[in-house]
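Participant: predicted model and sequence follow; I will ask about them next.
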Amino acid sequence: MSYLVEQSIERLKFNNIRITPQRHAILEYLIDQDNHPTADEIYKALESRFPSMSVATVYNNLRLFTELGLVKEMMYGDNSSRFDFASTEHYHAICSECGKIEDIYYPGLDDVEVVASNLTGFAVNSHRLEIYGLCPDCQKNIENN
């Protein structure tokens, strides 16, 4: 079991939340994936291991993980939220053609909330940065057509 899974399970236990095999598997899947899956994708990936698990179980656990700050929900215009394990602050590059999402780690923006607060007087509690463009695969597809 990875350190991130162990740490997340400890956080669940601290909040008096029972560690079910499904919860463990959903967390582990999110930590192992870097493709920012939808709830349906998580369900399809795990349904063979948990035939009695419903899509609602996945959604309910994702909502719980989001409330606890273990997972971030990323909502986009296509009405399907994507979920990202929230291990460290990072940003996203999103392909405007195929929807692929890549993580960007840029420590230079660590103090952006403080700067924004100082400039605006807002009590800033979070921020989100998204970069849009064409991924390398879509660039190749355009060049080849």
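Facilitator: Everything's here; your move.
Participant: going by C-alpha atoms from here, please, whenever you check contacts or count neighbours.
Facilitator: OK.
Participant: what is the burial count for the closest residue to Val71 other than its chain neighbours?
Facilitator: Leaving out its chain neighbours, the residue that sits closest to Val71 by Cα to Cα, 6 or more residues apart in numbering is Phe85, at 4.5 Å. By other Cα atoms under 10 Å, the residues close to Phe85 number 22.
Participant: surely Ser8 and Gly69 touch.
Facilitator: No: under the criterion of Cα atoms under 8 Å, Ser8 is not in contact with Gly69, lying 9.9 Å apart.
Participant: this is the comparison structure:
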Amino acid sequence: MAAIRRSKQRDAIKAYLMSTTAHPTAEVVYENIKKDFPNISLGTVYRNLNFLVEHDEALRLDCGDGFDHFDGNTHPHNHFFCKSCGRIIDLKMDKIDHIDLIAAAGFDGRIDDHIIYFRGICKDCLEK
């Protein structure tokens, strides 16, 4: 197997994802990365984001708005999607890993993990 070549652009994309909790789209990543790499293409950003996701260095989130969002925090955690403003928020909550055991109780296959998205209205939108 060939060694994976490091890239300054990929490192910058990963660093950007690690620096934000905003869960940006590829287009937002592109707008931020092209400040340091003015010749980078949106396609290169997409390829590098896909690489990071495939190598478990980033998460891809589908919150139903038609865009993939990316998260540099690959530790197990849950997300909240605001139906009003579209914001994606990391939830601070107790682990619910036991849900895999609950699901496995009525399932003949093997459950390796889960993805749970919570939806509703965020505090800022409720206060408006």
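Facilitator: Thanks, I have the structure now. Since the model is a prediction, treat every value here as computed from it, not as a measurement.
Participant: returning to what we had before: Ser8 and Gly69 of structure 1: who's more crowded?
Facilitator: Between Ser8 of structure 1 and Gly69, Ser8 has the larger neighbour count (other Cα under 10 Å), namely 21 against 15.
Participant: how close does that one get to Leu70 of structure 1?
Facilitator: Distance, Ser8 of structure 1 to Leu70 of structure 1, using Cα to Cα, to the nearest Å: 7 Å.
Participant: okay, helices next: where are they in structure 1?
Facilitator: Applying DSSP state H to structure 1 gives helices spanning 3-14, 21-32, 39-46, 55-67, 112-120, 136-144.
Participant: and of the ones you listed, who's closest to Ser81 of structure 1?
Facilitator: With Cα to Cα as the criterion, Ser81 of structure 1 lies closest to helix 39-46 of the helices of structure 1, at 7.6 Å.
Participant: any idea how far Ala39 of structure 1 is from Asn79 of structure 1?
Facilitator: For Asn79 of structure 1, the distance to Ala39 of structure 1 equals 12 Å [Cα to Cα].
Participant: among those two, which residue is more densely surrounded?
Facilitator: Neighbour totals were compared for Asn79 of structure 1 and Ala39, and Ala39 leads with 22 against 7 (other Cα under 10 Å).
Participant: need the contact list for that one.
Facilitator: Val55, Val58, Tyr59, Leu62, Ser81, Arg82, Phe83 (Cα atoms under 8 Å, 6 or more residues apart in numbering).
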